[in-house]
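[1] Give me coordinates for this.
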Amino acid sequence: MQISQTVQNAHQALSIFINQMIYDLKHLGEDVTVLSLGESFFEMEMDDFSQLDLEKINHYSDSQGIPALRKKLAHYYQSRYRVTVNPDQELIISVGAKSLIYMAMLATLEPGDDVLIWEPAWLSYPEQAKLVHAKPRFIPYDLPVEQLDTLFTDKTRMVVLCNPNNPSGRVYNRAELQRIHTTCAQAGAWLLVDEVYSDFVLDEPFVSLGELVPDFNHLIIINSLSKNLGISGWRIGYAIGPEPLIAALLRINQHVITCTGTPLLHYCNHYFDKLVNRALPQVEAVMHRRKRIKGMLQELGLDEMAGSATFYHFVHLGDYPGNAFAFAAQLLLDHHISVVPGYAYGENVDRFIRISIGWESEERIWLALQSIKNVITGPAPDPRQLRQRLLALPSVLSNVGFKEVVDEGLQR
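    From the prediction side, this is the model:
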């Protein structure tokens, strides 16, 4: 039975793999402190769907996204980030930001093209590049932006940047962004900037690249309505860029998606202002929480990669004698605390773990951080015993490829 080698070469999403183990432990009645989820949980009321036009919401809708919601998103970018967007020619809505990143790569890259991805990098970027037959190459997280051009080759066709960064929380300033884009444009390469966490910034101004490059020359902006509104399961993302790019994305969307869920689009359009007004104060509360968690890390002597945004901390493992996967597995099995190993986010960040603060109470996070400190300073587990314990989990049956991920992680 033939399975594409391209697909086989793409790794599982490690964060989703970790979360599957959490679900299995919870099904067994275990209490797990979840610091691995890539979302923040807001209190969002459910407004009345009966106020929507049933003749519209039960059927297909515009493949580019309903015009009224596109107009609201364009206005949001203008009023909040000073970016002028033509909602008819420069914006498209689809099923989540993730699918649009993949479509953008599919629309702009040829087989064998190089994609430079700035570390720490959201774990789907390199795998999506592989799926479109491009070659992902990582930019070390500590490389000065002035040296970006030294990594370019005659095959470099795209640079991927997450700003604000998942998982570190770094926010790139105006001068850095301008320099990165100039380097790309001069080389004829696209700059794909993932601005999904644009609202999760508190202490420093967020600069959208769309403000610096108003004609979107060699620029693709990706964002998420559902992520920023605390309804990530609704899967509503959007892309902003030059008209030829949006036309290409629309062509792909027509053949792969048709349209984003019509009821969800009409709901978000009808209640847009209410959703934003409910979510943004909670976003701000999460960012204040992030500052308090940072204080906890400092109190415990836990180092992290510099950052001030998003609801993540990228924590260094110090002198822990094992690798990041062994650490995450030991923490989950012995202490029922879930984190994501750093190697999911690049080649040079294996000595980190991602901690998400968007779900658990601060009291439980504080207790978890103490356990993390104790595991870091304690002995490493026996890899063979750790493997046996992992393979005894129900995930072996519920997660295809579980054994392969375990073996790869422990052997790093």
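[2] Every contact and neighbour count from this point should use C-alpha atoms.
    Noted.
[3] can you point me to the longest helix in the chain?
    The longest helix of the chain (DSSP state H) is helix 272-300.
[4] Mind checking what helix or strand follows it in sequence?
    Next along the chain after helix 272-300, taking DSSP states H and E as the criterion, comes strand 312-316.
[5] Quick one: residues in contact with the next helix or strand after that next one.
    Next in sequence after strand 312-316, counting helices and strands by DSSP H and E, comes helix 324-335. Contact partners of helix 324-335, identified using CA atoms under 8 Å, 6 or more residues apart in numbering, comprise 32, 317, 337-343, 350-353, 371-372, 375-376, 380-381, 383, 386, 389-390, 409-410.
[6] Mark which of the residues you listed are part of helices, please.
    Members of those lying in helices (criterion: DSSP H): Ser371, Ile372, Val375, Ile376, Pro383, Leu386, Arg389, Leu390, Gly409, Leu410.
[7] Could you turn the buried ones of these into a PyMOL selection?
    A single PyMOL command selects the buried members of the ones in helices among the contacts of helix 324-335 (16 or more other CA atoms under 10 Å):
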select buried, resi 371+372+375+376+386+390+409+410
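[8] Quick one: the ones in helices among the contacts of helix 324-335 as CSV, columns for distance to Ile222 too.
    Shown next, in CSV, are these (distance: CA to CA, whole Å):
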residue, distance to Ile222
Ser371, 36
Ile372, 34
Val375, 37
Ile376, 36
Pro383, 40
Leu386, 39
Arg389, 40
Leu390, 36
Gly409, 30
Leu410, 34
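[9] still on that earlier bit, pull out the buried positions in the longest helix of the chain.
    272, 275-276, 278-280, 282-283, 286-291, 293-294, 296-297.
[10] go on, stretch 134-149?
    Neighbour-count burial for stretch 134-149 [16+ other CA under 10 Å]: Ala134, Lys135, Pro136, Arg137, Phe138, Ile139, Pro140, Tyr141, Leu148.
[11] How about stretch 150-165?
    For stretch 150-165, by 16+ other CA under 10 Å, it's Phe152, Thr156, Arg157, Met158, Val159, Val160, Leu161, Cys162, Asn163, Pro164, Asn165.
[12] Format these as JSON lines; extra columns: distance to Glu110.
    Below are these laid out as JSON lines (distance: CA to CA, whole Å):
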{"residue": "Phe152", "distance to Glu110": "16"}
{"residue": "Thr156", "distance to Glu110": "11"}
{"residue": "Arg157", "distance to Glu110": "9"}
{"residue": "Met158", "distance to Glu110": "11"}
{"residue": "Val159", "distance to Glu110": "14"}
{"residue": "Val160", "distance to Glu110": "16"}
{"residue": "Leu161", "distance to Glu110": "20"}
{"residue": "Cys162", "distance to Glu110": "22"}
{"residue": "Asn163", "distance to Glu110": "25"}
{"residue": "Pro164", "distance to Glu110": "28"}
{"residue": "Asn165", "distance to Glu110": "27"}
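[13] Could you also give me the structure for this next sequence, so I can compare it with the first?
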Amino acid sequence: MEQTKTYLSETVNALKPSGIRRFFDLAAGIEGVISLGVGEPDFVTSWSVREAAILSLEQGYTSYTANAGLLELREEISAYMEKGFHVTYSPKKEIIVTVGASQALDIALRAIIDAGDEVIVIEPCFVSYAPLVALAGGKPVTVQTKKENDFKITAEELEQAITNRTKAVILCSPNNPTGTMLNRHDLEEIAAVAKKYNLLILSDEIYAELSYDEKFVSLAAIEGMRERTILISGFSKGFAMTGWRLGFVCAPEEITQAMLKIHQYAIMCAPTMAQYAAVEALKNGQEDVIGMRKDYRRRRNYFVQSLNEIGLECHVPGGAFYAFPSVQSTGLTSEQFAERLLLEEKVAVVPGDVFGESGQGHIRCSYASSMEQLQEAVKRMKRFVERI
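    Okay, the predicted model is just below:
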């Protein structure tokens, strides 16, 4: 009898589909849904940025760029990082333009991981971190943060997870899904652990422009951390350019040149017209970024206060555009709450446990929606909480 043969990778077979996707699919089939589930700005990319892309097409700039990206764009990124975040990188040797921050994270992990290396993943976190570690041949080791500490990782919690196989830590501040932002003191404590154990930190700073109550501090700007930080960022969130799929990575030359080899074979280069758009965003897009940040802050203040008033305890997120309220007072799990809220009141949120075990009992709500939609969502959520 012929034996059944599978052609699929065991690693890929073991991956679970994104928990976010199921709720998007559910919501797509329901009319009148207010979606607080999408991690995407509701602003349109600035006109001058769109115009720059159009002009590049009209001028016939439709060929490949250098593998690492347009030199002009890398020079603008270098200047932007130095002026705004006080870290200096060589445009020619230490910056790569990527297809979104996600690709930057992917090639960074593939560049540093050998089979069996451990990478610490701090939860709750973006759903791709652990799968990307596994796909690179590494072992994700999760560390759970606590609601009582506003989901901030402590140096002690981090140190307890380190073994002789630990190669790196993935850090995200401001955080998706909690909105928690680490201040300079927090980062200095983490830096001390990284230096003590000779660890790399992959610092996901995609939400750096969206910090509300204090100035964002890049981990790479902490003393002694530039040489052991892979700084990942992009244009999706702060510049409202999600669909352009453009990110970048800054790191010491040894690391970026290793990443560039993978990038060359897998991608060649990021889309040319998107790169010209990004040049314009960095040169002339700051006013729009400031305007978006002010509006997000206003929405955050209203939405978080409203959540607490209706009985869903929520800490004040320092950045990004997510609130992460507790639903434990309702007696429902994260998934039960999210599913019933969608079916009964037509408000789409994401169960907190899809971002890790410590997210259980919470939901992620994006306030990157109009104030009118947020107000209506609060009314529906209040009605739902009172009913149950």
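[14] what's the average distance of the longest helix of structure 1 to structure 2?
    Compared with structure 2 after fitting, helix 272-300 of structure 1 deviates on average by 2.1 Å (mean CA distance after the TM-score superposition for structure 1).
[15] other SSEs contacting that helix?
    helix 362-377 (3 or more CA pairs under 8 Å, 6 or more residues apart in numbering; DSSP states H and E).
[16] Counterpart of Asp204 of structure 2 over in structure 1?
    In structure 1, the residue paired with Asp204 of structure 2 is Asp194, using TM-score structural alignment.
[17] the strands in structure 1, which residues?
    In structure 1, the strands defined using DSSP state E lie at 33-34, 91-94, 114-118, 135-139, 156-162, 190-194, 219-224, 237-240, 312-316, 337-338, 340-341, 352-356.
[18] Indicate which one of those strands is closest to Phe200 of structure 1.
    Each of the strands of structure 1 has some distance to Phe200 of structure 1 by CA to CA; the shortest is strand 312-316, at 10.4 Å.
[19] what residue of structure 1 matches up with Met259 of structure 2?
    In structure 1, the residue paired with Met259 of structure 2 is Leu249, using TM-score structural alignment.
[20] which residue in structure 2 lines up with Arg292 of structure 1?
    By TM-score structural alignment, Arg292 of structure 1 lines up with Tyr302.
[21] quick one: its match from Gln375 of structure 2, how far?
    Per CA to CA, to the nearest Å, Tyr302 of structure 2 is found 9 Å from Gln375 of structure 2.
[22] Then Gln264 of structure 2?
    On the measure of CA to CA, Gln264 of structure 2 and Gln375 of structure 2 end up 47 Å apart.
[23] of these two, who's got more company?
    Remark: of Gln264 of structure 2 and Gln375, Gln375 carries more neighbours, 16 against 13, as counted by other CA atoms under 10 Å.
[24] who touches the closest residue to the more buried one other than its chain neighbours in this structure?
    Leaving out its chain neighbours, the residue that sits closest to Gln375 of structure 2 by CA to CA, 6 or more residues apart in numbering is Phe303, at 8.0 Å. By CA under 8 Å, 6+ apart, the contact set of Phe303 of structure 2 is Tyr367, Leu374, Gln375, Val378.
[25] how much space between the second one and Thr178 of structure 2?
    Translated: Leu374 of structure 2. 18 Å.
[26] Please say which of these two ends up with more neighbours.
    Using other CA under 10 Å as the criterion, Leu374 of structure 2 and Thr178 rank with Thr178 on top: 35 against 22.
[27] how about that one, what's its match in structure 1?
    Following TM-score structural alignment, the counterpart assigned to Thr178 of structure 2 within structure 1 is Ser168.
[28] Was I right to think that match contacts Tyr312?
    Yes. If you go by CA atoms under 8 Å, Ser168 of structure 1 and Tyr312 touch, sitting 6.5 Å apart.
[29] For the counterpart of Phe355 of structure 2 in structure 1, the count of nearby residues, please.
    Using TM-score structural alignment, the partner of Phe355 of structure 2 in structure 1 is Tyr345. Neighbours of Tyr345 of structure 1 under the rule other CA under 10 Å: 28.
[30] Identify the residue range in structure 2 corresponding to stretch 115-131 of structure 1.
    Stretch 115-131 of structure 1 corresponds to residues 119-135 in structure 2, going by TM-score structural alignment.
[31] List the neighbours of that stretch that are in contact with it.
    Against stretch 119-135 of structure 2 from outside (CA under 8 Å, 6+ apart): 11-12, 15, 18-19, 105-106, 109, 138-145, 151, 153, 161-162, 166-172, 175-178, 352-359.
[32] dump the residue contacts of the match of Phe355 of structure 2.
    Counting by CA under 8 Å, 6+ apart, Tyr345 of structure 1 touches Glu119, Pro120, Ala121, Trp122, Leu123, Pro167.
[33] For the second one, which non-adjacent residue is closest in space?
    In space, not counting the residues next to it along the chain, Pro120 of structure 1 is nearest to Tyr345; the distance is 5.0 Å by CA to CA, 6+ apart.
[34] returning to what we had before: among the buried residues of stretch 134-149 of structure 1, which pair sits farthest apart?
    Greatest spatial distance in those: Ala134 and Tyr141, 21.2 Å, computed using CA to CA.
[35] Return the member of the buried residues of stretch 134-149 of structure 1 nearest to Gly307 of structure 1.
    Nearest to Gly307 of structure 1, judged by CA to CA, of those is Tyr141 at 12.2 Å.
[36] what does that closest one align to in structure 2?
    Residue mapping for Tyr141 of structure 1 onto structure 2 gives Thr145, with TM-score structural alignment as the criterion.
[37] thought its match was touching Ile153?
    Yes. Using CA under 8 Å, Thr145 of structure 2 is in contact with Ile153, at 5.7 Å.
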